[in-house]
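In: prediction below, plus the sequence it came from.
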Amino acid sequence: MSEDLPPLREPYSTRDQQREADMLGIYLFLASEIMLFGGLFAVAFVAHFLHPEGFVEASKKMHVFIGAANTMILLTSSYLVAIAVRAARAGHARLVSGCLALAAALGVAFLGLKAYEYRSEYRDGLLPLPGAHTDFASPGEHLFMNIYLIATSLHALHLTIGIVVLCLFAWLVRSRRLSLPAGATATETAATYWHLVDIIWIFLFPVLYLAR
């Protein structure tokens, strides 16, 4: 059997069928993630409807330039991951591992900026953490900040998982433990997860930072 092709497993009759089944698994998993964040977006929509003034005033206190910078960071990382997928299909292992490692590094940069933003918000009395001093002008602002903290921290957790996954695949490809292009589908599943995390942030950014 050619090393360029993934081994055919039972009960699949063709490699195309096997690949579709592999991708279906990751799509079902990501669908559950979409439902999770979809619930948060629904809560944000209702909160905005019920407390429009407080929601807008709290959004104005967000560090929009940090949010925009993080958006650009994640968009760039998604571009690198897309390059890695194309390179994996072509069997270019060094390019794949390099792009995945760089995308993971951008993810770390995102978390660094987010940690700096959290620190600034905590200092300004905006983060509703246990025992923290907070200063909210209205219940609407308080509700907004609760939604903001839950949504962004949950996104950061998913991003952290994505960074670990990208680093793992970069190492597997670099060390030849995952051969290419036979392992291109596995690389694509990791990339699909990363793209979803990026897309979630693309929606979080306007909902939280631009609601003004």
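Out: Received it, and whenever you're ready, just let me know what you need.
In: going forward, measure contacts between C-alpha atoms and count neighbours the same way
Out: OK.
In: and the gap between residue 50 and residue 144?
Out: 11 Å (Cα to Cα, to the nearest Å).
In: and those two? Which one has more around it.
Out: residue 144 (22 against 12; other Cα atoms under 10 Å).
In: list the contacts of that one.
Out: Applying Cα atoms under 8 Å, 6 or more residues apart in numbering to residue 144 gives the contacts 44, 47, 54-55, 58-59.
In: now, which of the residues you listed sits nearest residue 160?
Out: Proximity of those to residue 160 (Cα to Cα) peaks at residue 44, which lies at 23.5 Å.
In: got another, please set it beside the one above:
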Amino acid sequence: MKIDNSLPLEYSTEENRLKVLGFWIFLGAEIALFSTLFSVYFTLSNRFGNGPSAHDLFEIKGVLIETALLLTSSFTIGLGINAMRHGSKKAMMTFFIITLLLGLGFLSTEITEFVTYVHDGATIQTSGFLSALFTLLGTHGLHVTLGVFWGLAILIQVKREGFTAGTANKAFIFSLYWHFLDVVWIFIYSFVYLKGMM
């Protein structure tokens, strides 16, 4: 395997560059998935029947906490990749751990939000609006959950093997995934929550 030392470690081999390209293509499919979910939500957002509407359900406090946690995690994952590029294993692992803890905080807040909705009688079966809402938020939450496990696996690998072309590539691709989830959340925050609270 020929390594090009003039490039960052995650791009240092032809295989690594192809893996990054392949992951961008995968993210294109993810964009299509979330675009479909947003389209369904926008179509059904006013179909709440006798159930609660977005205005009745959404509270700014929880949404702001979720948003702060995810946006901060996007910053810390960036710091982790920067630390990796400077060869600092301890700093990289620390920033990745902080990122994953912020992700867990986000999931905890979202689960609490879902439990509150269900307790108030707002279930996935109550209306078209709630069905679309739970599907959109649940799909994003599932992606964050998978991301937490994926990030944990990368941390274990970096701890065992250090920085190699392989581990650096995996960490960088994971950071792209995590940033993608943050971008999706910005759309959820703007077009689901803020629009629903107006």
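Out: Yep, that arrived. These figures come from a predicted structure and were not determined experimentally.
In: Provide the TM-score value for the superposition.
Out: Overlay of the two chains. TM-score (TM-score structural alignment, normalised by the length of the second structure): 0.84; 189 aligned residues with a Cα RMSD of 2.7 Å.
In: still on that earlier bit, give me the subset of the contacts of residue 144 of the first structure that lies in helices.
Out: Per DSSP state H, helices hold the following members of the contacts of residue 144 of the first structure: 44, 47, 54-55, 58-59.
In: can you pull out the helices in the first structure?
Out: Under DSSP H, the first structure gives helices at 15-50, 52-60, 64-90, 93-123, 139-174, 184-209.
In: make TSV out of the ones you listed and add distance to residue 4 of the first structure.
Out: Shown next, in TSV, are these (distance: least, Cα to Cα, whole Å):
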stretch	distance to residue 4 of the first structure
helix 15-50	12
helix 52-60	51
helix 64-90	9
helix 93-123	12
helix 139-174	14
helix 184-209	10
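In: please point out which parts of stretch 69-86 of the first structure sit buried.
Out: Neighbour counts using 16 or more other Cα atoms under 10 Å place 70-71, 73-78, 80-86 of stretch 69-86 of the first structure among the buried residues.
In: err, stretch 112-132 of the first structure, not the other one
Out: Residues 114, 117-118, 121-122, 126-128 are the ones in stretch 112-132 of the first structure that count as buried (16+ other Cα under 10 Å).
In: mind putting these in CSV, distance to residue 40 of the first structure included?
Out: CSV is the format used below for those (distance: Cα to Cα, whole Å):
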residue, distance to residue 40 of the first structure
114, 19
117, 21
118, 19
121, 21
122, 22
126, 19
127, 18
128, 17
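In: of the residues you listed, which is the nearest to residue 157 of the first structure?
Out: Using Cα to Cα, residue 114 comes nearest to residue 157 of the first structure of those, at 11.8 Å.
In: ok, and the closest non-adjacent residue to the aligned residue in the second structure for the closest one?
Out: In the second structure, residue 114 of the first structure lines up with residue 110, judged by TM-score structural alignment. Among residues not flanking residue 110 of the second structure along the chain, residue 66 sits closest, at 7.3 Å (Cα to Cα, 6 or more residues apart in numbering).
In: show me what contacts the one you found?
Out: Residue 66 of the second structure neighbours (Cα under 8 Å, 6+ apart): 105-106, 109-110.
In: residue 75 of the first structure matches what in the second structure?
Out: Using TM-score structural alignment, residue 75 of the first structure pairs with residue 71 in the second structure.
In: I'd say its match and residue 182 touch.
Out: Yes: under the criterion of Cα atoms under 8 Å, residue 71 of the second structure makes contact with residue 182 at 6.4 Å.
In: quick check: the aligned residue in the second structure for residue 123 of the first structure vs residue 112 of the second structure, distance?
Out: Per TM-score structural alignment, the equivalent position to residue 123 of the first structure in the second structure is residue 119. Per Cα to Cα, residue 119 of the second structure is found 10 Å from residue 112 of the second structure.
In: same thing with residue 166 of the second structure?
Out: In terms of Cα to Cα, residue 166 of the second structure sits 37 Å off from residue 112 of the second structure.
In: likewise residue 100 of the second structure?
Out: Separation of residue 100 of the second structure from residue 112 of the second structure (Cα to Cα) stands at 18 Å.
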